[in-house]
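Enquirer: Here is the input, now give the coordinates:
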Amino acid sequence: MTYEIFTVPLAELRTRTSMKWRRYPEDVLPLWVAEMDCRVAEPVAAALHAAIDRGDTGYPAGPVYEEATTRFAADAWGLELDPDRIGLMPDVMGGIRNALQVVTAPGDHVVVNPPVYMPFFPAVTGTGRRLLEVPMQADGSLDLAGLEEAFTGRRGPRPTAYLMSSPHNPTSRAHGAEELATVARLAAENNIRVVVDAIHAPLTAPDVPYVPYLAQAGAEDALVLFSASKAWNLAGLKAAVMVAGPAAVDSLAAVPYDAARGAASHLAVLSHAVALDEGRPWLAQLRTELAANRELLDRLLAAHLPQVTQLPGNATYLAWLDCTALGLDDPQRHFLDRARVALNPGPAFGAPGEGHVRLNLATSPEILTRAVEQMAASL
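Expert: Model prediction:
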């Protein structure tokens, strides 16, 4: 296939000053943190340049992001949202902390599904809540029986909330309609408040529809955090939205102004809204290239690292690699020191991540190929 997005040369990427390209020395190929090796989508870049040219760098005003989210959700997922039930947030993790503070009390238990996005753990404990872990199943799916046990108090203290990653990071799996319907039913039956991190929602594989949690019966009191930052590579322009189910409007209203609307920047709101409205063709091409990279990674592993397996994924631009057959004490450290390839260590995502690493697929096929070849040569 012809790549149009992941075409930035390595020499140009090394001139970047963001975290991905500054954490490690220049001889390291960084395939770790969730930044993409691409240029900004043209409509977004044009909007930002125009705003700078006219000196439009003040405070955000009006429901710009909220209304763009409703248009995107309707067109992309068939989900009708009311912009009055959407609130601006500083970013997704800030929104998650806000949500937990309004739907739980200090000392309450919150269910999470390790291996899971690393900041989930401090988001719970840092707000004075306690973790209750229900690990994902080996195939990357939700352990619905385990969730039922946890929600009903048969796996320890009875929780008050469930923090879900959908699509799931790091296993790169988009939860299916039956899974989410079961979660919503169990949560409603047991008075569990569900908070969803949906930042990867636009990034399902081209043939995989994203299933919104808020479309499920029983999800009326859920809070969903969403941002365009991941799909359009706008992490440096922080903004997000909290979407409240019809029965969660009071929870959204309880978030303090300074922790929400007052924290996102005007340029971030502008760029995210333009991405959602005008960046859809770019997103479609991105999803195609990411699917091609995931297939390429499977071929590269089979050819060069057959002991390493990629958990089949259908969303995000992350790959969850099982390296246990290599017999390494610390696969991430080995590949960094010996192969000069930077990955995320599996244990950072929770105990089930032992022997695993997370790899960022959002790069050129040349860089991905070189990284796997260097990893293989290090053994």
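Enquirer: Going by C-alpha atoms from here, please, whenever you check contacts or count neighbours.
Expert: Noted.
Enquirer: now for the top helix by length along the chain, which elements pack on it?
Expert: Longest helix in the chain, counting residues (DSSP state H): helix 280-304. With contacts taken as 3 or more CA pairs under 8 Å, 6 or more residues apart in numbering; DSSP states H and E, helix 280-304 sits against strand 309-310, helix 365-377.
Enquirer: Can you point out the buried residues in that helix?
Expert: Neighbour-count burial for helix 280-304, counted by 16 or more other CA atoms under 10 Å, picks out 280, 282-283, 286-294, 296-298, 300-301, 304.
Enquirer: got the contact list for it?
Expert: Under the criterion CA atoms under 8 Å, 6 or more residues apart in numbering, residues 1, 3-6, 41, 203-206, 231-232, 308-310, 317, 319, 361-362, 365, 368-369, 372-373, 376 lie in contact with helix 280-304.
Enquirer: ok, of those residues, which come out buried?
Expert: Among those, those buried by neighbour count (16+ other CA under 10 Å) are 5-6, 41, 203-206, 231-232, 308-310, 317, 319, 361-362, 365, 368-369, 372-373, 376.
Enquirer: so how far is the helix or strand harbouring residue 275 from its chain's centroid?
Expert: Using DSSP states H and E, residue 275 sits within helix 266-278. Its chain's average C-alpha position is 18 Å from that of helix 266-278, according to CA atoms, centre = their mean, to the nearest Å.
Enquirer: That helix vs helix 280-304, what angle?
Expert: Interaxial angle, helix 266-278 versus helix 280-304 (axes from the mean of the first three to the mean of the last three CA atoms, to 10 degrees): 90 degrees.
Enquirer: So which elements touch helix 266-278?
Expert: With contacts taken as 3+ CA pairs under 8 Å, 6+ apart, helix 266-278 sits against helix 42-53, helix 64-77.
Enquirer: residue boundaries of the helices in this protein?
Expert: Assigned by DSSP H, the chain shows helices spanning 10-13, 19-22, 42-53, 64-77, 92-103, 120-125, 144-151, 177-189, 249-253, 266-278, 280-304, 331-334, 365-377.
Enquirer: now those helices as TSV including distance to residue 238?
Expert: Output for the helices of the chain, formatted as TSV (distance: least, CA to CA, whole Å):
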stretch	distance to residue 238
helix 10-13	21
helix 19-22	15
helix 42-53	14
helix 64-77	12
helix 92-103	9
helix 120-125	18
helix 144-151	32
helix 177-189	28
helix 249-253	19
helix 266-278	6
helix 280-304	19
helix 331-334	29
helix 365-377	27
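Enquirer: For the comparison step, fold the sequence that follows:
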Amino acid sequence: MNRNPQATPGAPNPLRTLSLERLRCRTSMKWRTYPADVLPLWVAEMDVSLAEPVVRAVTEALALGDTGYPAGSAYAEALAGFAEKRWGWDGLAVARTAIVPDVMLGIVEMLRLVTGHEDSVVVNPPVYPPFFQFVEHMDRRIVEAPLGADHRVDLGALETAFRQAVAGGRRAAYLLCSPHNPTGTVHTADELAAVAALAARHRVRVVADEIHAPLTAPGVDFVPYLSVAGAESGLSLMSASKAWNLAGLKAALAIAGPGAAADLARLPEEVSHGPSHVGALAHTAALRDGTSWLDALLTGLDDNRRLLADLLARHLPAITYRPSEATYLAWLDCRALGLGDDPADVFLERGRVALNSGIPFGTGGAGHVRLNLATSPEVIEEGVRRMVAALR
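Expert: A predicted model of the protein is given here:
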């Protein structure tokens, strides 16, 4: 059950607190990859001022010189408390967690625990490009089970992929993106239970990337994979990174279902040295004390989804856009514009607006772009204006 409250009346929208001029002073990837005349609406960084509890936790740590290695279970305890209050899930056992450097590196470590050299990993394209890059770099094979036309898991395609993945008696894993990036689909409890049943039938291990879990739209229920019947042997990766804009403060948690506890126990101890201690402090503060800030953000993001839908309907009606159920990403089908497989190139070169190309997201990505909604309404309006100008 999603227990997200509405934003506290009068709480400032974090997306409206920083001017474009101020944002251009940032030195991170979003703001330094392209020339200054390009409007960046691509990589998953939010244009927000940070939640005050996060700023306080980091500031106090720096003042104390508390910048060593991470220790203790405070992060896991904060996530367990957040999960119970937010999603009604009381099954996150702190004893079955492990701190990892970030979600993607945590995924790599989980896949190492449950698969071997040249085993297969099933994914649902179009999906987050590092899924392909990291999996292939660790000498596993990608097997695609494309999403359906409705952007939801196609159980028939998934079963076919599972059969292919375990052919010859090999081990296999399913890398589940939940909520899904880039489409923003939130998998239902019934869908996840069906996934768990299929995985059990074919002896496929499920590793769930749930980094976007706190970022659901109002009225949409996020269901943790490990909370559904049959998911006991699953592994999950969670973090406060996306929801509170903490990508530069590295820390994430791996969570094991009861049937995967022995697997997680085999995680090399040195993996816990990779996360940032300051990052863990920041994530803990966000989960414990940053929910009012999050609620204001979620309201602002929902406003931005409606704004983008209205702007596209008025100015670029050939683009198909389904407002997402979660994340702050918009997946835009631009095929009717006749711009070829990579419209992001056209928007960048002619309109000076940077969007993510759909091609790296795999099957179903050609002709699409991903737009980052986590910015001010004024920047979204300017981004659409530039997209229109690119077509003239």
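Enquirer: picking that back up, right, and the helices and strands packed on helix 280-304 of the first structure - which one's nearest residue 236 of the first structure?
Expert: Shortest distance between residue 236 of the first structure and those, using CA to CA, is found for helix 365-377: 23.0 Å.
Enquirer: corresponding residue for residue 380 of the second structure in the first structure?
Expert: The equivalent of residue 380 of the second structure in the first structure is residue 368 (alignment by TM-score structural alignment).
Enquirer: Thought residue 318 was touching residue 203 of the first structure, still the case?
Expert: No. With contact defined as CA atoms under 8 Å, residue 203 of the first structure and residue 318 do not form a contacting pair (10.4 Å).
Enquirer: quick one: the helix holding residue 275 of the first structure to the second structure mean distance?
Expert: Comparing helix 266-278 of the first structure with its match in the second structure after superposition yields a mean distance of 0.3 Å (mean CA distance after the TM-score superposition for the first structure).
Enquirer: Onto which residues of the second structure does that helix map?
Expert: Going by TM-score structural alignment: helix 266-278 of the first structure matches residues 277-289.
Enquirer: Residue 27 of the second structure matches what in the first structure?
Expert: Aligned against the first structure by TM-score structural alignment, residue 27 of the second structure finds its counterpart in residue 17.
Enquirer: Kindly report the same for residue 188 of the second structure.
Expert: Aligned by TM-score structural alignment, residue 188 of the second structure pairs with residue 176 of the first structure.
Enquirer: Leaving out chain neighbours, which residue sits closest to that match?
Expert: Excluding the flanking residues, the one nearest residue 176 of the first structure by CA to CA, 6 or more residues apart in numbering is residue 211, at 6.6 Å.
Enquirer: Repeat that for residue 3 of the first structure.
Expert: Using CA to CA, 6+ apart, the nearest residue to residue 3 of the first structure is residue 289, at 6.6 Å.
Enquirer: Can you tell me what that neighbour aligns to in the second structure?
Expert: When the second structure is aligned by TM-score structural alignment, residue 289 of the first structure is paired with residue 300.
Enquirer: Please report how far that match lies from residue 184 of the second structure.
Expert: Note on residue 300 of the second structure: its distance to residue 184 of the second structure, by CA to CA, to the nearest Å, is 16 Å.
Enquirer: how about the alignment partner in the second structure of residue 328 of the first structure, what does it touch?
Expert: Matched to the second structure by TM-score structural alignment, residue 328 of the first structure sits across from residue 339. Residue 339 of the second structure makes contact with 346, 367, according to CA under 8 Å, 6+ apart.
Enquirer: and with 10 Å instead?
Expert: 345-347, 367-368, 391 (CA atoms under 10 Å, 6 or more residues apart in numbering).
Enquirer: Reformat those as a markdown table; add distance to residue 116 of the second structure and neighbour count.
Expert: A markdown table is the format used below for those (distance: CA to CA, whole Å; neighbours: other CA atoms under 10 Å):
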| residue | distance to residue 116 of the second structure | neighbour count |
| --- | --- | --- |
| 345 | 38 | 19 |
| 346 | 41 | 17 |
| 347 | 41 | 23 |
| 367 | 35 | 21 |
| 368 | 34 | 27 |
| 391 | 48 | 13 |
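Enquirer: Return the closest of those residues with respect to residue 256 of the second structure.
Expert: residue 368 (34.9 Å).
Enquirer: picking that back up, quick one: which of the helices and strands packed on helix 266-278 of the first structure is nearest residue 324 of the first structure?
Expert: helix 64-77 (37.5 Å).
Enquirer: That closest one vs the second structure, average offset?
Expert: Helix 64-77 of the first structure sits 1.1 Å off on average (mean CA distance after the TM-score superposition for the first structure).
Enquirer: again, but for stretch 282-290 of the first structure
Expert: Following superposition, stretch 282-290 of the first structure is found to deviate from the second structure by 0.8 Å on average (mean CA distance after the TM-score superposition for the first structure).
Enquirer: ok now that stretch, how far from the chain's centre?
Expert: On CA atoms, centre = their mean, the centre of stretch 282-290 of the first structure falls 16 Å from the chain's centre.
Enquirer: same thing with stretch 311-327 of the second structure?
Expert: Here the centre of stretch 311-327 of the second structure is set off from its chain's centre by 20 Å, with CA atoms, centre = their mean.
Enquirer: now stretch 112-127 of the first structure
Expert: Put simply, stretch 112-127 of the first structure sits 13 Å off its chain's centre (CA atoms, centre = their mean).
Enquirer: Stretch 140-150 of the first structure now?
Expert: On CA atoms, centre = their mean, the centre of stretch 140-150 of the first structure falls 20 Å from the chain's centre.
Enquirer: Okay then, goodbye and thanks.
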